[in-house]
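**Student:** Sharing a model that was predicted from the sequence below.
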Amino acid sequence: MIKVLLADDQALVRAGFKALLDAQPDMTVVAEASDGAQAVRLAAEHRPDVVLMDIRMPGTDGLTATRQMPPGPHIIILTTFELDEYVFEALRGGASGFLVKDTEPAELIQAVRVVAAGEALLSPSVTRRLIAEYASRAKEPVIADGLDQLTDREREVLALVGTGMTNDEIAAKLFMSPATAKTHVSRAMMKLHARDRAQLVVIAYESGLVKPGWL
């Protein structure tokens, strides 16, 4: 059973999500929060698998709450605009991906399942657009902890993850099997202490392995 925490300041929005998710045989909404601070407290108490986090809430917003989340839950950011100015910051802060609020119900359900399984909710096209959109806001490249532990091949794979490539695309480009590509990605995640693929994208970009001009 996938345990979900809802964080949104609009009660009607929460009610809609709760009705949809509780109707699924493999999901249950374990708690609801109306602001970020409450979401952090409830996450520590209920230990959800997935948090649906509205980015704009009064008091403690979703961005701050994402950074303060206890280890464990995977966070899906809910936003009104696909290229919300806070989305990249949320990914940097530990979110696994994002959805626009007018997402079709079936897509929302699938997204919760994908993130609960430990995958990142970032399509290659969205990854490329996000990085390109906020490239000018980035600081100087920062060497991530563990980057020096990567093999040359793992660095190469990490850079391709950062450009938004899937495992199959990486495999084709580097003439390896998809399973081998997946193994390299998993090892990079472990060495870099990345929560999921979304975190690898941020690390690849911020460490300078990926540059906006490559996109």
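**Tutor:** Cool, got the structure.
**Student:** alpha carbons only for contacts and neighbour counts from here, please
**Tutor:** Will do.
**Student:** What ranges does this structure have for its helices?
**Tutor:** Secondary structure of the chain (DSSP state H): helices located at 11-22, 36-46, 62-68, 87-93, 105-116, 124-134, 152-162, 167-174, 178-192, 197-206.
**Student:** Looking at these, spot the one closest to Leu5.
**Tutor:** Leu5 sits nearest to helix 36-46 of all those, at 7.2 Å, using C-alpha to C-alpha.
**Student:** by contact count, what packs against the closest one?
**Tutor:** If you count contacts as 3 or more C-alpha pairs under 8 Å, 6 or more residues apart in numbering; DSSP states H and E, helix 36-46 packs onto strand 2-7, strand 27-33, helix 62-68.
**Student:** Would you reformat these as a markdown table and include mean neighbour count?
**Tutor:** Shown next, in a markdown table, are the helices and strands packed on helix 36-46 (neighbours: other C-alpha atoms under 10 Å):
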| stretch | mean neighbour count |
| --- | --- |
| strand 2-7 | 25 |
| strand 27-33 | 20 |
| helix 62-68 | 22 |
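**Student:** Arrange those in CSV, one row each, with distance to Ile143 as further columns.
**Tutor:** Formatted as CSV, those follow (distance: least, C-alpha to C-alpha, whole Å):
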stretch, distance to Ile143
strand 2-7, 33
strand 27-33, 36
helix 62-68, 20
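**Student:** closest to Val13 out of the ones you listed?
**Tutor:** Ranking those by proximity to Val13 (C-alpha to C-alpha) places strand 2-7 first, at 9.5 Å.
**Student:** And that closest one, how far out from the chain middle?
**Tutor:** Offset of strand 2-7 from its chain centre (C-alpha atoms, centre = their mean, to the nearest Å): 15 Å.
**Student:** structure B:
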Amino acid sequence: MSQSIRVVLVDDDPLVRAGLGMILGGAPDIEVVGEAADGVEAVTVVAAAQPDVVLMDLRMPGRDGLEATRQVVAAQASSARLSPTRVIVLTTFDTDDMVVGALRAGASGFLLKDTPPPRIVAAIRSVAAGEPILSPTVTAQLIASVTSGGSDRSVAARSALDSLTERERDVAVAIGRGWSNAEIAAELYLGIPTVKTHVSRLLTKLGAENRVQIALIVHDAGRG
């Protein structure tokens, strides 16, 4: 990207924000343009700063990160910006069942709070470029741990997958496994441009905001 990636940090712990600021300050292509200590402040700061990426803590007093993520994503849906603000949720994972709610709300992925600094920087660059963070093992474990039950959602997900062509279902299932476009292309003997076309069609047909939400639908349908 030719311009700096603009980032807003949201966490109720000032030490966490300071640490993230130091990490990102060492990246020449990333600029921290705002901070917030809770969900209410986050929505206001994001609206004013118009960042490319928000690092959003989930567990905060007052309005939590889940509701703030919903509001940020909803605001982007009605915005005329060509490059929308994307949200990465911050979590401890082992205890935070709110992550899947954030993904359903439109977050582009998640980071563990103990993620090594180089991976945090890489994740921000990926999400800013429109590539959600999908780790095959961690995503599958996360989804499996918090999406049990919900029969109505399962029926809806199976119906959605049934509306796809066979090849589109193959691509959707591969996304559910956390595969990259290159991995899908190699496994299904397709060109990468063809895979990208299928992904775009899936987003439209499934009413999904990103690949993470496609993966959630696949897992709800029992196909992951």
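**Tutor:** Happy to help now that I have it. Everything numeric here is computed off the predicted structure, so don't read it as measured data.
**Student:** Overlay them and tell me the TM-score.
**Tutor:** The TM-score (TM-score structural alignment, normalised by the length of the first structure) is 0.86; 210 aligned residues with a C-alpha RMSD of 2.4 Å.
**Student:** can you tell which of the helices and strands packed on helix 36-46 of the first structure is closest to Val40 of the first structure?
**Tutor:** helix 62-68 (6.2 Å).
**Student:** Can you state the residues of the second structure onto which that closest one aligns?
**Tutor:** Using TM-score structural alignment, the residues of the second structure aligned to helix 62-68 of the first structure are 65-71.
**Student:** Next one: the closest residue to Ala31 of the first structure other than its chain neighbours from Gln38 of the first structure, what distance?
**Tutor:** Closest residue to Ala31 of the first structure apart from its sequence neighbours, by C-alpha to C-alpha, 6 or more residues apart in numbering: Leu5 at 5.0 Å. Separation of Leu5 of the first structure from Gln38 of the first structure (C-alpha to C-alpha, to the nearest Å): 11 Å.
**Student:** and if you look at Gly97 of the first structure?
**Tutor:** 21 Å.
**Student:** Show me which of these two is the more surrounded one.
**Tutor:** Gly97 (26 against 14; other C-alpha atoms under 10 Å).
**Student:** coming back round to it: of the helices and strands packed on helix 36-46 of the first structure, which is nearest Met53 of the first structure?
**Tutor:** strand 2-7 (4.9 Å).
**Student:** Read off where that closest one ends up in the second structure.
**Tutor:** The aligned range for strand 2-7 of the first structure is 5-10, by TM-score structural alignment.
**Student:** got a list of what the residue in the second structure that Lys101 of the first structure lines up against touches?
**Tutor:** In the second structure, the residue matched to Lys101 of the first structure (TM-score structural alignment) is Lys113. By C-alpha atoms under 8 Å, 6 or more residues apart in numbering, Lys113 of the second structure lies in contact with 90-92.
**Student:** which residue is nearest the middle of the second structure?
**Tutor:** With distances taken as C-alpha atoms, centre = their mean, Ser108 lies nearest the centre of the second structure, 1.4 Å away.
**Student:** what do we get in the first structure for Ser200 of the second structure?
**Tutor:** Aligned counterpart of Ser200 of the second structure in the first structure: Ser186 (TM-score structural alignment).
**Student:** Now do the same contact list for its match.
**Tutor:** The contact partners of Ser186 of the first structure, by C-alpha under 8 Å, 6+ apart, come to none.
**Student:** ok, it to Ala194 of the first structure distance?
**Tutor:** Distance from Ser186 of the first structure to Ala194 of the first structure, by C-alpha to C-alpha: 9 Å.
**Student:** How about Arg86 of the second structure: what's its closest non-neighbour residue?
**Tutor:** Val53 (4.8 Å).
**Student:** didn't that neighbour look like it was pressed against Val127?
**Tutor:** Yes. In this structure, Val53 of the second structure is within contact of Val127 by C-alpha atoms under 8 Å, at 7.4 Å.
**Student:** These two - which one has more neighbours?
**Tutor:** Higher neighbour count among Val53 of the second structure and Val127: Val53, with 24 against 20, using other C-alpha under 10 Å.
**Student:** Check the gap between the more buried one and Leu9 of the second structure for me.
**Tutor:** Val53 of the second structure sits 9 Å away from Leu9 of the second structure when distances are taken as C-alpha to C-alpha.
**Student:** Can you state the mean residue-to-residue distance of the match of strand 2-7 of the first structure versus the first structure?
**Tutor:** For stretch 5-10 of the second structure, the mean deviation from the first structure after alignment is 0.6 Å (mean C-alpha distance after the TM-score superposition for the first structure).
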